[in-house]
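Undergrad: the sequence and its predicted three-dimensional model are supplied below.
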Amino acid sequence: MKYSKSSFLLSLLLFTFCFAAISQVQEVKQDNQQLFDNFSYRQGNVYRSASGKPGPEYWQNSADYKLEATLDDKNHTVSGNVNIHYTNNSPETLDFIWLYLEQDRFTENSRGTLTTPVQGNRYNGDVEGGFELTNVSAKTKTGTSSKYLITDTRMQLWLDKPLAAKGGEVDIKMNFKFKVPVEGMDRMGRLEVKDGTIYAIAQWYPRVAVFDDVVGWNTDPYLGAGEFYCEYGNYDVKITAPADQTVVCSGVLQNPKDVLTAEQQKRWSQAEKSDKTVYIIQPDEVGKPVAHAKTSGTITWHFKMENTRDVAWASSKTFIWDAARMNLGDGKSGLAQSVYPKESAGDKAWKRSTEFTKASIEFYSKTYFTYPYQNAINVAASVGGMEYPGVSFCHYQSHDADLWDVTDHEFGHNWFPMIVGSNERRYPWMDEGFNTFINHYSTKAFNNGEFPTSTDKPKSIVRYLSFDQREGIDTYPDVAHPFNLAYTAYYKPAAGLYMLREYILGPERFDNAFKSYISTWAYKHPQPNDFFNHIENVAGEDLSWFWKGWFYGNGNIDLGISEVKPYNGNYLITVENDGQIPMPVQLQVIYTDNTTENINLPVEIWQRGNSWEHLLKTTKQVQRVVLDPDKMLPDVNPLNDTWNKL
C-alpha cells in the first residue's frame, strides 16, 4: 500500500496523542489472560460436540455376556464359561479384539505385583491366582479364529478376517477358572467368619476392553489404584453353588421358585411392599436347613441384567438376608437388600444396612437420575468398600456413621461411573470426585443430618493444599502417591464441584447443568472435555480459569483484603490475589451500626492484574470487611481475609 505525505503526518499526530494519553496512566497492570484462556483443545467434532454432547456421529461398541460359573468352596475356585456377543459400531474395521483378564493381576509376575511397594499398600493382592483359559474362539460370519496373545492382564484375540465397521458382530467364547484370592486388592476376595466363608466375586470373567473415538483400544494394564472402563450390554448369568449357600448378584433373579423356600418367597413379596426392613433369612436360621431350598448337592441361581457395564456377586452359607422397597420416583420401585454374617449384626451396624441402602438410592434417584436397576444389594465382606452395578461390597465390621458413609458412597457410584460411564482407570476424579460431591447432599438429607459431612467445609483440605508433595487432580491413579490419591481423586474434585455450585454458579445454574450432563451421557463414555464443555454451555459461563486452576496443576487460592480507606466521601476497598487461581470475590461489609452489606465481584477483575480497587458507595462508617464470609473457599492464607477498623 502506498502512503501519501498527509497520511504520514496524520499517523504521527495520532501516535503523539496516544502516547500522551498513555503517559497519564499511573501503571500498566499485569496481563493475566493466560489464566483465563482455554487450556486444551476443546473444539467439537462429529463424535463429540463443542457443547459437550455426543456428536451426530457418536458411536460406541457393545458387548452382551452369557456367563456360567460354578463355585467350589472346598478348593476356593470359580470355574465357568463366557460367551460374548460383541458388536463393532465404530466407523473402522477391527483386526482383533482386546479383552481384560483382571484375575491375572493376582500372579507373582504381574505388572501390578511387581509395582507394589515391598512394604505393601491397599492394593496388595494374592499371587497364587490368575486365569486358566481353554477353548478360546472368536466366530464371525466368515470363520473362526483361536489365535490370541496374553500380555499381563490383557488378551489380544485375532479374528479370521477384519470385523466389519458399523455393525460387524463376533461371538467370543472361552472357558475360565481361577482361585478366589483372600486378598483381592480391596475389591474382591474371601473372608472367614464363624459360620463359614464369604465369597465376594468381581473382575471374575474375561471382558472386552473399550474401543472408543479418543484413544482407540483402551488397554491400560490393571495395576491397582486404577479402576475400570467397560462397554455396556446385557448380561445373562448362571451361578452354581453348594446348596447350603445363598447367592446374590447384580441383576434380577430369574428362578426364585427354584432357589428360595416357600417362606422366603413370601417374605420377599412382603419386602417388595414394605418401607421397613423385612428378613428373608433370619439370624436364627443361618446355617440351618430352613434357610435353603435344597439340603444337599448344588443349586443354580439365574440372574439377568440389561444395559449394564458389569456384574458382581457374592455367596456364603453365613448370610443373614433382609430387604425393603425402594421408591425410585417416576412410578418405579426396586428392592434394597443386605447380606451379612452374625458378626455384623447389631442395631448400630448391619441391621441398618438396608435402611441406609434404600435412603441412598432413593435420594440419588429423585435428585439426579432415576435408578435404572431392580435391585441394590449391600454385601458384608472383607472389602473396605467397592462398587459394582447394583451390588456393593462394604466392610463387615463397619457400623454407625462409617457404615452409612461407605454404603452411601458405594451406591452413589451407580451414577458415576455405572450410569455415566467415564474411564476410571485414567480419570478417577470423574467417578470418585463426583460421587464424593453428591454424597455430601445425600448425607445432609438422611435422617435430618444424622451423620456429619465435611464437603461443605473446603477449608478442611487446606492442610493438604499446603503440602509440598501434593499432586494434581489430573495425576493418574496408579502414579499418585497413596496419601495423595484420597485428595486427587476424592476430596479435591468434590470440593471443586461444591465451590462451583455454591460459590461460583449458584445452585440453580449448576444443578441444571449437572443433571443435564448426567442424562446426556447416561450409558455413554464422556471424557473430561465433554464434562467441561457441557457445564459451560448449559450454565452459560466460560469456566476455563476454574478447570485449569483447580483440576490441572497444584496452584492455590489466596485472596485477601489489603486496604480499606475513605475515598471522596465513600470507601475504597482493595483486594489482592496472591494465589495462582483467580476466583470471584464475595465481601461482607459490617458497619458501625451493626448493619451489613454483601458485595460480589466477578472473576474478571483479575484479568488485568492481581490487585483490584472497589468503590463502596455509602454514608455509613465501616467497622469490618470480611472476604468469603461463608467460608466456602479453601483459601490457603486466612490471615488476610479480614480487615478491621483500628
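TA: Cool, got the structure. Every value quoted in this text rests on a predicted model; they were computed, and no experiment measured them.

Undergrad: C-alpha only now, for contacts and for neighbours.
TA: Noted.

Undergrad: which residues touch Lys351?
TA: Residues near Lys351 by CA atoms under 8 Å, 6 or more residues apart in numbering: Ser344, Ala345.

Undergrad: A strand includes it, no?
TA: No. Remark: Lys351 does not belong to a strand; assigned using DSSP: H, G, I helix; E, B strand; the rest coil, it is helix.

Undergrad: could you measure it against Leu191, distance?
TA: 19 Å (CA to CA, to the nearest Å).

Undergrad: so which residues of the stretch 451-600 of the chain form strands?
TA: For the stretch 451-600 of the chain, applying DSSP state E, counting those that start in this stretch gives strands covering 559-567, 570-577, 585-591, 596-601.

Undergrad: how about the nearest residue to the most centrally placed residue in the chain, chain neighbours excluded?
TA: Central residue of the chain (CA atoms, centre = their mean): Asp431, 1.2 Å from the mean position. With sequence-adjacent residues excluded and distances taken as CA to CA, 6 or more residues apart in numbering, Asp431 is closest to Phe416, at 4.7 Å.

Undergrad: next, the one to line up against it:
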Amino acid sequence: MKKILLFLFIGMAFQLTALAQVDDQRHGNRFEQLGNMLRSPNVYRTASGAPGHQYWQQKADYEIEVELNDDNQSIQGKEKVTYYNESPDPLDYLWVQLDQNERDNDSDTPKMNSSSIQPKMGLGQLQRILWHDMDLGLKIYSVKDSRGNDIPSTVNRTMMRLDLDKPLLPGDSYEFHIEWSFSIHDRMSFIGGRPGYEYFEEDGNYLYTMAEWFPRMAVYSDFEGWQNKQFVGRGEFALVFGDYEVAITVPADHMVGATGVLQNPGDVLNAKEMERWELAKSTFDAPVIIRTQAEAEKLEDGKSGEKKTWIYHAENVRDFAWTSSRKFIWDAMAVSLGGKDVMAMSYYAKEANPLWEQYSTRVVAHTLKSYSARTFDYPYPVAISVEATNGMEYPMICFNYGRPDTDGTYSEAIKYGMISVIIHEVGHNFFPMIVNSDERQWTWMDEGLNTFMQFLAEQEWEREYPSRRGPAHKIAPYMKSEKHLLEPIMTNSENIIQFGPNAYAKPATALNILRETVMGRELFDYSFKKYAQRWKFKHPTPADLFRTMEDASAVDLDWFWRGWFYGTEPVDIAIQDVSWYKIDSKRPAEVKADEREAYEREENYISRIRNASDIPETVVEKDPEAADFYNSYDRFSVGPDDEKAYQEFLSSLSAEERAMLESGLNFYEISFENLGGLVMPIILEFYYRDGSSEIERIPAQIWRMDEYQVSKVFAKEKEVVQIVLDPYRETADIDEENNYWPRQFKPSKFELFKQRAPARGTSTGPNPMKKKK
C-alpha cells in the first residue's frame, strides 16, 4: 500500500512539475503550426487548399409539383428525386432531410432549450414553455421507387433514412418519389423561424415565404460521410447541388417569386406586366415597376377562386425557395456581369413602401457587382429580394425586413438596417449557395465570410456607411466578455452562447484585420478570390480556406488561425515602458552640462529647498575668510584638458563611427506587454516635437521568442513627444487606455438621472423624417 501511495505521490509531483513547465513556457505555443489540427491532405483535398485530382461530390435533381392552400394555410406536394452517386463508395441507404419536423409537436428543439420563470412573463414566453399543438410537422404519404414499390424508410426527427434493396454503386443513380404535405405556421408568432406566413389583418391577406418545405437530400461527402446531424433550429443547412423543375399552383391573383427562371410568363402575367417585364430586361439604370402598388392594392380587396401554376426551372442550385401573395408589388432591372445580363428583382407589399421601391432592387444590383468583383461573376440568371420582416437566404431569392412607419417615414436605423440585411442575404448567394460550405457544422464559414463581404459592399454603397460589423474595434466588447461566455469560432453552431458576435462578427473582423493589417489588401484580395474560385459549386472545409489563403500569398498565417479561430483570448497589448537614449557625443560642453544637471537633480532634496529660506546666512556667507579655492571652483566648466581628450577621441574614430556620433539620433526603447494573450502586429504612431508624425508597423512574429513581453528600439532623427499604440484601431485591442506614452487620462462620465430603458425589441433610433413631415 505504501508503495502504491509513493508511486501516486511521485506521479502527481511529476504532473505538477510538467504543468508548471507549461505555465512558465513563454514561447512556442501561439506560433506552432496547426499541423494535425487540420485534416490531412489527400487525393480529394490538397495541402494547397485546392480540390484534389479525385475530388467528387454528389448530385440530386428534383421535379416537384406543389399546391398552396390559401384558405387553411397548407401545402401539398409530390416530388421525383434522382440521386447520383459520384462517390467511390457503394451506398446501402440514403438520408433525406425533413426540416419542417423541427416544428413538430414532439420536436427536440424546445426540449433542448433551457427555460425559467421570470417575475414578468409574456404570452409568447409561456407558449414557448408549453410548446404547441398545431400539427406542423411533415406528413409523408408515400415513398416509392421508380417502379412504384414502397421503399422501407425510417423517420428520426428531422431525418429520414431510405433503405435500398441493393447498394447504389459508384457512378449509378437512383430515382424515388415522395408525396407529402404540412400546415404552414405563422412565423410572426412565438414559433418564429425562417419560413411561414405573415397575416395582414387590415386586408385579410397572407404573405407566404416557403423554405425548408420539401424533403431534400442530405450531403454525403469525402470528409464526413453523411451529414445527418439533426436540424434543431440554429445550425443551418448542408445541401446537394442539382437541377430543379418546380410547378407551383396558387390562387390566380397571387404573384409568385422563386429560385430559378419563370418558364411560362405568358400563362401567369397579364399583357401589361409582360410588356413591363420585357422593358426591365433591357433597363440597367433604374428598376422598372412591373406590378404597381395601385394594382396590388386592387387585388387585396378580393380573393380569386381560380388557380394558376407558375413553373420555374433552376440549374446547379443547392436548394429551392419561393414566395407567394396577392399583396406583392414587383420591380426589376438588369445588371451586366461577365458578359451576361442578370435580373435583379424585388417583391414587397405596400407596407414596405416607399423604402423598398427606392432601395431594394438597387441594393440587389450593387451587391451582385460588389461580390462578383471580389470572387467570381454571379452565375445565376436572377437575384430576388422579398420583404418579409425577417432575414434569410436561398439560391437566387432571399427574405428581408425593413418597413417604414405607417405614415411612410422611417428612421436611419430602419433604412440602414434594411440596406444591410439585403446586402447580407443577397450576398449569401456567393457564400454558401455557390461556395457551398456545411452550415450545420461551421456557421462562420458562410455567415462570417459573408458578413465580411457585406462590410466591403456597405462601404461602397455610401461613404461613411454606419457598418455594424467589420471594423476591428467593434468586436472588442465581445472579446472582453467573461471566459464562460466565449467559445472559439471553430465551434458547432448549436453550442455557441453569443451566436451573432461569434459566428458573424468575429470571423468578419478577423478577415478584415487580415486584409488591412496582416496581409495587406493586394495579397488578401488575390488569395480570397482564389479560394472562392477554387470552391465555386463545391463543398469546402475550414482547412481549405486556411490553406488557400497561405498558399496563394506566401504568408504564414497559422498563428492567426490558431489565435482568432481556435482560441478565445483577446487582444490587449500595452506600452509598458519607454526609455529615451542618445549617443554620448563626448563633446566637453555637453558632458559637463549633463553632469551639472545630474548633480542639481541629485541635490534637489527637501531639506535643501527649505533651508534656502530658513537659514538666513551661512558661516561662509557671513565670514569670507572661511572660504577657499573650492568655494569658487566650477567643477562643471570645460577646461583645456577636456578639449584635448575630446580631440584625441575623435581622431580614434572611423568615418562611419564619426558620422554616427554626429547624427544626433534619438533612440527609444519601448517595452510591450501582451496582457490579453492574442498575439498581433504592433502598430505605433510617433508624434514629434515639430508637430509631424510617423507610423511604424512591426509584424506579429516579434512575439515568437516571448509571447508576453518584448522590447523594440526605434531610432528617430526627431524628438518624440508622444507614442500611440494601434492608432487606427485595427487590432481589436480591448483596452486602449494602456496604448499611450505618456499615459493619457480621460474622465468617465456618469448621468445624474438615468432614463428608463426602452422596451426590448423597440427601435431606439430617432425619426427626424417624421418630425419634419
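TA: Looks like it came in fine. If you're wondering where the values come from, they're calculated on a predicted model, not measured in any experiment.

Undergrad: how about the strands of the stretch 451-600 of the first structure in TSV, adding mean neighbour count?
TA: What follows is those, written out as TSV (neighbours: other CA atoms under 10 Å):
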stretch	mean neighbour count
strand 559-567	18
strand 570-577	19
strand 585-591	19
strand 596-601	12
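
Undergrad: distance to Phe451 of the first structure added to these, as TSV?
TA: Shown next, in TSV, are the strands of the stretch 451-600 of the first structure (distance: least, CA to CA, whole Å):
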stretch	distance to Phe451 of the first structure
strand 559-567	32
strand 570-577	36
strand 585-591	30
strand 596-601	32
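
Undergrad: show me where the stretch 101-250 of the second structure has strands.
TA: Secondary structure of the stretch 101-250 of the second structure (DSSP E, counting those that start in this stretch): strands at 139-145, 153-156, 159-168, 173-183, 196-200, 205-210, 216-217, 220-221, 225-226, 242-251.

Undergrad: nearest to Arg704 of the second structure, out of these?
TA: Closest approach to Arg704 of the second structure among these (CA to CA): strand 220-221, 38.0 Å.

Undergrad: what range in the first structure matches the closest one?
TA: Aligned using TM-score structural alignment, strand 220-221 of the second structure spans residues 211-212 in the first structure.

Undergrad: quick one: that stretch to chain centroid distance?
TA: Computed by CA atoms, centre = their mean, to the nearest Å, the separation of stretch 211-212 of the first structure from the middle of its chain amounts to 20 Å.

Undergrad: give me the contact list for that stretch.
TA: Trp59, Gln60, Asn61, Ser90, Trp217, Asn218.

Undergrad: correct me, but the first one touches Arg48?
TA: No. Between Trp59 of the first structure and Arg48 there is no contact, the gap being 9.7 Å when judged by CA atoms under 8 Å.

Undergrad: of these two, which one has the most company?
TA: With neighbours defined as other CA atoms under 10 Å, Trp59 of the first structure and Arg48 compare such that Arg48 has more, 23 against 19.

Undergrad: got the contact list for the equivalent of the more buried one over in the second structure?
TA: Aligned against the second structure by TM-score structural alignment, Arg48 of the first structure finds its counterpart in Arg45. The neighbourhood of Arg45 of the second structure, defined by CA under 8 Å, 6+ apart, consists of Pro51, Gly52, Tyr55, Asp544.

Undergrad: contact partners for the first one?
TA: When you say that, I think you mean Pro51 of the second structure. Pro51 of the second structure neighbours (CA under 8 Å, 6+ apart): Tyr44, Arg45, Arg534, Trp535.

Undergrad: ditto for the last one
TA: Residues counted as contacts of Asp544 of the second structure (CA under 8 Å, 6+ apart) are Arg45, Ser48, Gly49, Ala50, Tyr531.

Undergrad: what's the match for it in the first structure?
TA: By TM-score structural alignment, Asp544 of the second structure lines up with Asp530.

Undergrad: can you tell me how far the alignment partner in the first structure of Ser142 of the second structure is from Asp104 of the first structure?
TA: Aligned by TM-score structural alignment, Ser142 of the second structure pairs with Asn135 of the first structure. Remark: distance between Asn135 of the first structure and Asp104 of the first structure (CA to CA) = 18 Å.

Undergrad: okay, now Val268 of the second structure: neighbour count?
TA: 20.

Undergrad: surely it meets Lys307?
TA: No. Applying CA under 8 Å as the test, Val268 of the second structure and Lys307 come out as separate, 9.9 Å apart.
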